[in-house]
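Engineer: here is my input, please return the structure:
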Amino acid sequence: MPPLGTFSVPRRTLAMLNVRMRRIRWFLLTVLVVLIAALAATYHFQRQFRQRHAAEPPPPIPENLSAAAQDWTYTQMDGDRPVVTVSARSFEQSRQEGVIDLTGVELKLYHRDGEAYDRARSARVSFDRSAGLLYSEGEVEVAMGLPVEDKPAGRILMIRSSGVRFDARSGKAETDRAASFELDLGRGEAVGAVYDPAARELILKRAVTLLMNPRRKGAKPMRLETENLIYRERESEVWLNTPCRLTRGGTTLQAASAIVRLREGALEMVEAFKASGADSAPNRKLQYAAAELRLFFDEEGTVRKIEGSNGATLNLTSPTARTAVSSDRMDLEFAPENGESVLKQALAMGNTRAESFPIARPNVPVADTRLLRSEVVEVVMRPGGEEMARMATHAPGAIEFIPNRPGLSRRLLEGERITIEFAAGNRVQSCVALNASTRTWKAQRRKGDPEFASTRSDMLTALFDPKTNQLSRLEQSGGFRYEEGARRALAERAALDAGLNQILLEGNARAWDPTGSTSADRIQLDQRTSDFDAEGNVRSTRIPEKKKPGAGSQAMLLGEETLQATARKMRSANGQSVVHYEGGVTLWQGPNRLRADVVALDRKNETLDARGNVYSHFIDRQKGDGAKRRPPASTTVTAQELSYTGKERLAWYKGEVRLQRAELEIRSRQLRAWFREDSDGGSSLDRAFASGAVEIVHRKPGRVRRGTGEEAEYYI
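Structural biologist: So this is what the prediction gives:
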């Protein structure tokens, strides 16, 4: 038995197995060859495929570079907030200088709030990573205020320049080369610029030109020119720290410095310092200046208001006049007209002075120069802004009319409030004043005439002749007072006719001078001659001139005593040497009295004429001393007419004459009475001569004597 674990195979079986094994060996060898061939073919095919589709191997790095890359990105973070991101299509780092050269660069400078960023693009940039500085020699485009998440809405704010330096740490960008920009406030150009995204501040260094946008799209922009500009986006302000000029159409503004304030990125207000401006049109020119000027603009970009302070001036020029206004402060209001600003009114406050100078024109009389002074003056323009419509004071003021032609009077008007209305051509139409006083200097005065005349009243209205530009009528009311040298007058109302040079006084009127006074309901005074007419409840007082040495007494109401009179009407002429009374006339001088319907006095010729219901009463001078002094005798004469001549000392009565003296009565058609001069300078009746149907009656207690005849003489 064979050992355990072995077995025996028959020979035949072994022979058969050998045959089969030989056949299988050749089969396996064939399969192996096929597999090797397949593998070789697959390898060859894949190798060719890889060779055809494999990327080209990167070029070798130049010896002067330490690194190079494609689609490079650099980000600087502040915590989890990005500060700056720099991306480029290619990246090359210098082996020696450590400077990275970038191409196809985009720089994002993120705002502090993380909601927006400023983007800078350039074709080629050098980046000093250790210093955090980027520099682009070529053109750079900066877009400002792009939202991080949403797409930009509206216009993108752009700055374009070259030679730009970027600080990757602070985000600041700077250039000294020419730059153009399109901002929300406008578009323009400058030489040199600095942009600080952290402060949201753009500085334009030199030669700045900016077209500032108004709030309404499509409206005419404002052109700004200056040497230096700072745009503070966060505060919506533009600071101009060097002399600047703003221009829009015919409007210009120049200033030593200024601040432009924006609303929603558009022009709203300009605050200018040491500034002056002008607005020009074919028929008008407006100029203004102040240490501080504030200009406010409407949606169209036109000026709607200007405020000037610390020494403001305004000059208005039209074809007919030039008006200059100066004050501590001034407000100008404008109205839009055809896309431009037209002055509507001006309000000047504090030490205001407004002076208007006429412009000479052919065949037109030159108007007066007008000078108005007050704390507050308002000027209202006519539509179109070429001429003034009204000028008024809102505080006590004074206006002076200074003639520019010989022979005209200079006038001064002062009042608590003064309003001047203008007609076309800047011609004064009227002037109204409250609590007014006037002073007039006559151009032509006679020797001895007062230098000026003055008036006062509660209300004054002056009217001017449109043809001559001169005062035509002056009306005053409420406590009127007049003064010219020694002459005085008062009334409730007064009116001056400048052409006739006459003053009309009404309502409790009274006029006086050192020689006497007159009161009446109505007095009309001629300023040139001092003649006057009085009417209604006339009362007059006349102080006679002193008698010359050696001259005799003038006796009948023409002596040295004060002469007083009442009447319905009175006329005084020739320096009051000729006086005419009418209507219930009564004159008295001391104890002597005269009544008549009409009385005329001529002091120069020493005559007196009375007509209608003449009544005269005279008292002789007392004679004697002490106990011998006799009581004075009185003489009363009535008649229809009386004529008296002082040179002859003769009184001639006519028509129904009746004389009464003590117990004596004389009636006649005419009577002539002579007066004598007494030793004391007085006068008394000396004798009388009656004619025409004379009748004499002498009455004593218990006896009456009568006598008649054609003539009779009576001696005292």
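
Engineer: hey, let's count contacts and neighbours off CA atoms from now on
Structural biologist: Will do.

Engineer: the nearest residue to Leu372 once chain neighbours are set aside - how many residues pack around it?
Structural biologist: Spatial nearest neighbour of Leu372, chain neighbours left out: Ile399 (4.1 Å); criterion: Cα to Cα, 6 or more residues apart in numbering. By other Cα atoms under 10 Å, the residues close to Ile399 number 22.

Engineer: what's the helix or strand for Ile399?
Structural biologist: strand 397-402 (DSSP states H and E).

Engineer: how about residues contacting that strand?
Structural biologist: Contacts with strand 397-402, where a contact means Cα atoms under 8 Å, 6 or more residues apart in numbering, come from 368-375, 409-418.

Engineer: go through the residues you listed and flag which are in helices.
Structural biologist: With DSSP state H as the criterion, helices contain none of these.

Engineer: before we move on, the earlier item: show me how far the strand holding Ile399 is from its chain's centre.
Structural biologist: 17 Å (Cα atoms, centre = their mean, to the nearest Å).

Engineer: in stretch 344-355, what counts as buried?
Structural biologist: Within stretch 344-355, the residues that qualify as buried are Lys344, Gln345, Ala346, Leu347, Ala348, Met349, Gly350, Thr352, Arg353, Ala354, Glu355, counting by 16 or more other Cα atoms under 10 Å.

Engineer: to compare against the first, here's another:
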Amino acid sequence: MKWPEPKWALAVRLMAIALFATVGAAIFLSSRQQPGVLRRRSAETKHAPLSAHVLSVSEHIRHLQVQGGRPLFLLTAARDEVYDDGHHELSDVSVTLYAADASERARITARRAVYYQTSGLVIFATDVRAWTREGLRFRTEELRYDQATEVLHTERPVTFEHASGWGESQGIEVHLPRDRRNRVVLHAVRFAVAPNASGPSELWSVRAAAATFESVTLTFRLAGDVVLAREVDELRADRLDGVLDREHRIRQITAGGNVRLRSRAEHTAVEIASESLTLSFTERQDVSRAIARGSVVARFRDRAEEQELRGPRLDVILASSHGALVPHFARAEGGRVSLMIRDGSRDRRVVERQVEADRLEAFFRTGTRALQRLRASGNVRVEIPPTPSAKTAERTTIWAQEAELMFDGEEDRVTTGRASGDVRVEVEPMEASAARSRRMTMSATLFIEFDPKTHGIARLLQSGKFRYMEGDRRAESERAIYEADSGWIRLRGGAPTVWDARGRTRAEEVDVNPREERSVARGRVVTTVLPREAMARTLPFAERDAPIFIAADRLEVDHRARRARYTGAVRAWQQDTYLAAEELELDEADRTLLARGRVRSFLFRAPRAEGALTEAVPIFVSAARLIYREAERKIVYEGEVSLQRGAQRLLAESLTAFVRPDAAEIERALAERKVVLTDPERRAYAERATYDAAGERIVLEGSPARLEDDRQGVRQQGARLTFLDRGDTVLVEGSEGARRVKTVRTIPRGKQ
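Structural biologist: Reported below is the predicted structural model:
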């Protein structure tokens, strides 16, 4: 119902409307050129005194402002008081703003409102409610609207809601241009994001110092101590930019500055820290993917195990399980990246295994944070520390171009691993008292088995041109197997060979134990002992500048005790001298040699007679056992000894030969027990025989010593028989000790 209005009042109103439109247009253009005019203008009019002179009062007014045939706004109020300074005071007011297509773009209602006609400013007060076409609804106690800038603004507390959430803030700015590029700015904001697809437990709560929303681009920005949280998930950052879908659900956000993402549940957690972090969301508003950049540190914890990823860039595919984030796949790249795996079970200390590479890819067991597979590429480095329960403390470092580790997700432990491309394994003893040095092995590929109890290395299999280095010790083969429990490295294929400064050994199979400093070779064993080395002096060969060769079926070496044992068809030789037996033991420390079992040797010659034209006569000796002591240059043969020198043969139970230190020639010898000396058609028997190479004299002693000469038909005996002149003269002596000659006979050779 309207009250009668005088004609002069109607004229004044028409003039006011025209003036309002003109001034409004001018202020609009000015505000586009001078940002911030709204705040300045508000400050100017905030405390401006109102005139007490009322020009007119109207009730139940309804005014539709039209321009170019299109509506601009619709004003309704229960009462309108017009004052002589041009402002209006309205009650129970409602203002509807229209877009260029005549659709509603916003509506504001309030118990009271003041409209400054000259500036185009409307101040709504008391139970102010506003609505925008994007579905934003908010309430406050004061709200200002500037027609020129088309901005709604207040610094009072605001509560707001949307189909996708609700919240509160300290102030709001709503930019309502007619081109639909609406923008909302909130301060000290707290709100919850709850799209229709989500249940109460899936709400995201947001807190920030400031928030901005763009309606056309469906983007928003949060700044200042930003916190985004849901149940056990929380994201913190200095700023955050996001994109919404058409249902106003979060599609993607990018956080920057001191970014921290955490998702924690019982005994499990996901944490990511970086300079920036981009998160993608599902329709249910679950985080599906995280891309972190800049000094990234990511931790995935599952029961007793934790993985820590570091690098310039990290891409993680995530899923939600029981309300918490769980990783499905993670890729770190963009430079040098690393993964630290910490194992802290109840019955063990924390054990850390580290993987470094140019690129890391981690695959997790579905629905858990437990690693299932880890793939590394580009200058890979895997470090495996000693485990507390291991027999020896060794730190193992593996280098390769590609590597892969497999995990048992249920047991939270690594099971197997593979590596390829210039594989190098370095093992460093950790004991302070360890005398062993660092060892290194190289190959084309590597397979690793881990111990299910200790989580340490149980077995290594290296294939493709395997090489081993430790100190001056080297080895090579086609492949090798390392057994951590026993410490053995087993070389197979490609004629396994080991060597050091003293010599070289080749065999069909070679086993090396650096921990116990032992080695074993089997099958066609051939050792080359270099001249002038300690082991060369242990062998009874004379040449100091020629190598010595030893062949056998098997070789066992104790490097710590400096002992070697050859078994099975053993044969040692240097040039034309040799020693053969079933077993040969060398003690380098004591410089002794022991040969057993069918010993056969040609180690020395009888010296050539002075002025003789013939070569020195070789001496061949066989026995059951041989002992050589380098310090004494003494060779002892024991058990069924047989010595052959040309046509002359000596049998005894024991023979001790002393050889010259500079030549393979015998100086003297002693035969004992059951001595038999034979040459064609002549035999001598004694209990003891001595040989003097310088005098070419053989002395036989016994009880009695006897001689049988078939050529002369003579049988002679005495306490001592002495063969002179290379055996052509025999001196027979009695037992009185006066050297009384019982028989002296010259036996020319060749006569009957």
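
Engineer: would you mind finding the match for the residue nearest to Leu372 of the first structure in the second structure?
Structural biologist: Residue pairing (TM-score structural alignment): Ile399 of the first structure is matched to Val382 of the second structure.

Engineer: repeat for Trp674 of the first structure
Structural biologist: Alignment note (TM-score structural alignment): Trp674 of the first structure maps to Ala657 of the second structure.

Engineer: equivalent analysis for Ala258 of the first structure, please.
Structural biologist: By TM-score structural alignment, Ala258 of the first structure lines up with Leu240 in the second structure.

Engineer: and Val377 of the first structure, by the same measure?
Structural biologist: Residue pairing (TM-score structural alignment): Val377 of the first structure is matched to Leu360 of the second structure.

Engineer: for the stretch 551-700 of the second structure, just list every one of the strands.
Structural biologist: Listed in chain order, the strands of the stretch 551-700 of the second structure (DSSP state E, counting those that start in this stretch) span residues 563-574, 577-587, 592-606, 617-629, 634-645, 648-659, 666-679, 682-692, 697-709.

Engineer: with the first structure overlaid, how far apart is the first one on average?
Structural biologist: Strand 563-574 of the second structure: mean distance to aligned residues in the first structure after superposition is 1.9 Å, counting by mean Cα distance after the TM-score superposition for the first structure.

Engineer: can you list contacts of that strand?
Structural biologist: 541, 543, 546-558, 578-589.

Engineer: ok, 7 Å please
Structural biologist: The contact list for strand 563-574 of the second structure (Cα atoms under 7 Å, 6 or more residues apart in numbering) reads 541, 547-558, 578-588.

Engineer: again, but for the fourth one
Structural biologist: With Cα under 7 Å, 6+ apart as the contact definition, strand 617-629 of the second structure has outside contacts at 540, 591-602, 604-607, 634-646.

Engineer: apply 6 Å and report the result again.
Structural biologist: The contact list for strand 617-629 of the second structure (Cα atoms under 6 Å, 6 or more residues apart in numbering) reads 592-602, 605-606, 634-645.

Engineer: quick one: map Glu141 of the second structure onto the first structure.
Structural biologist: For Glu141 of the second structure, the aligned position in the first structure is occupied by Ser162, per TM-score structural alignment.

Engineer: touching, that match and Val140? I think so.
Structural biologist: Yes - between Ser162 of the first structure and Val140 there is a contact at 5.5 Å, judged by Cα atoms under 6 Å.

Engineer: so the two - more neighbours on which side?
Structural biologist: More neighbours surround Val140 than the other of Ser162 of the first structure and Val140, with 23 against 20 (other Cα under 10 Å).

Engineer: to which residue of the second structure is that one aligned?
Structural biologist: Val140 of the first structure maps onto Val128 in the second structure, with residues paired by TM-score structural alignment.
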